[in-house]
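Asks: coordinates only, sequence not included:
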């Protein structure tokens, strides 16, 4: 399965938002700057996250985007669904009914074995993404961060939130 870059970009942006002090936000341009991404493209995807209720947009001092609910309540699936939608990755077109050796209409079972296998795999994939929260990811990132990286990040954020 291939996902758009928007999923990666917004997942990273949401982990950064999880590190913000309560009640503050970052503009989409700052989120894009932090990861050296295209600001317009980041803004478009942040708007999709806002429509899905993953983030909220706040005007004024301390405004910008912030998480709409606690990081422990936002899963990676929430981000994927906001950016990519919830349609299944595998779309069965029931090609068994066509071709020179096609079986009569009522002679095969639905779903076919191939459709069933892909459905099981997608169910497992979605369950795994639903089980991982932004809080989980943020904790893993923080545990691997050096003191210098932590200081650099704090200084950068102070300049943006200041």
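Replies: Perfect, I can see it now. Keep in mind the model is a prediction, meaning the values are calculated, not measured.

Asks: from here on, contacts and neighbour counts on C-alpha atoms
Replies: OK.

Asks: quick check: what element follows the helix or strand hosting residue 16 along the chain?
Replies: For residue 16, the element it lies in under DSSP states H and E is helix 5-18. If you walk from helix 5-18 toward the C-terminus, the next helix or strand you reach (DSSP H and E) is helix 28-34.

Asks: what are the buried residues along that next one?
Replies: Buried residues in helix 28-34, counted by 16 or more other Cα atoms under 10 Å: 28, 29, 30, 31, 32.

Asks: of the residues you listed, closest to residue 55?
Replies: Here the nearest of those to residue 55, counting by Cα to Cα, is residue 28; it sits at 11.4 Å.

Asks: contacts only, for the closest one.
Replies: When the contact criterion is Cα atoms under 8 Å, 6 or more residues apart in numbering, the partners of residue 28 are 39, 42, 43, 46, 64, 65.

Asks: check which helices and strands the longest helix seen in the chain is in contact with.
Replies: If you go by DSSP state H, the chain has its longest helix at helix 113-131. In this structure, helix 113-131 makes packing contacts with helix 76-84, judged by 3 or more Cα pairs under 8 Å, 6 or more residues apart in numbering; DSSP states H and E.

Asks: want to compare, so here's the second one:
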């Protein structure tokens, strides 16, 4: 399985916010420069993180982006779900009249992975 580049960036962005103790407002341009991401692409990622209530944005002279959620409560799953959504990773495409045993195995593995990611916190890797 492969996550998008946006998920990679979002995880690194959230790690950076957490590392800065979550008290600072980060402006788009300096953050894009620091993360080496185009401001346009970064803006799209930040918008998704705002919609997921992981960060907040404020306008004005001292505006920017900052953590909304408590830094010790941000899991890898929270960030991944904000970017990738919550759809299943595997869906059986075969026209079977009964439950697909292959899909059952894949869904079981996905549940294990999701539970593991829910219990891994960005704060713990900093």
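Replies: Structure received. None of these values were measured; they are calculated from a predicted model.

Asks: if we can go back for a sec, looking at the contacts of residue 28 of structure 1, state which has the most neighbours.
Replies: Across the contacts of residue 28 of structure 1, neighbour numbers were computed from other Cα atoms under 10 Å; residue 46 holds the maximum, 28 neighbours.

Asks: gap between that one and residue 83 of structure 1?
Replies: Applying Cα to Cα, to the nearest Å, the value for residue 46 of structure 1 to residue 83 of structure 1 is 9 Å.

Asks: over to residue 141 of structure 1?
Replies: Plainly put, residue 141 of structure 1 is 23 Å away from residue 83 of structure 1 if you go by Cα to Cα.

Asks: so which of those two has more stuff around it?
Replies: Taking other Cα under 10 Å, residue 141 of structure 1 and residue 83 do not tie; residue 83 has more neighbours (23 against 11).

Asks: now for the helix or strand encompassing residue 149 of structure 1, which elements pack on it?
Replies: Residue 149 of structure 1 is located in helix 147-161, with elements delineated by DSSP H and E. Contacts of helix 147-161 of structure 1 with other secondary structure elements, assessed using 3+ Cα pairs under 8 Å, 6+ apart, are absent: no helix or strand is involved.

Asks: so it versus helix 5-18, what angle?
Replies: Comparing the axes of helix 147-161 of structure 1 and helix 5-18 via axes from the mean of the first three to the mean of the last three Cα atoms, to 10 degrees yields an angle of 90 degrees.

Asks: name the residues that touch helix 147-161 of structure 1?
Replies: Taking contacts as Cα under 8 Å, 6+ apart, the residues outside helix 147-161 of structure 1 that touch it are 24, 25, 26, 30, 62.

Asks: contacts only, for the first one.
Replies: The contact partners of residue 24 of structure 1, by Cα under 8 Å, 6+ apart, come to 62, 63, 64, 66, 161.

Asks: can you list the residues you listed in TSV and add secondary structure?
Replies: Putting the contacts of residue 24 of structure 1 into TSV (DSSP: H, G, I helix; E, B strand; the rest coil) gives the following:
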residue	secondary structure
62	coil
63	coil
64	strand
66	strand
161	helix
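
Asks: and the furthest pair within the residues you listed?
Replies: For these, the maximum inter-member distance is 12.3 Å, found between 66 and 161 (Cα to Cα).

Asks: who's more crowded, those two?
Replies: Here residue 66 of structure 1 and residue 161 are set side by side on neighbour count (other Cα under 10 Å), and the busier one is residue 66, at 28 against 16.

Asks: mind listing what the more buried one touches?
Replies: For residue 66 of structure 1, the residues meeting the contact criterion (Cα under 8 Å, 6+ apart) are 17, 18, 23, 24, 25, 26, 55, 56, 57, 58.

Asks: quickly note the distance from the spatially closest residue to the last one that is not a sequence neighbour to residue 138 of structure 1.
Replies: The spatially closest residue to residue 58 of structure 1, leaving aside those adjacent along the chain, is residue 64, at 5.2 Å (Cα to Cα, 6 or more residues apart in numbering). For residue 64 of structure 1, the distance to residue 138 of structure 1 under the criterion Cα to Cα works out to 20 Å.
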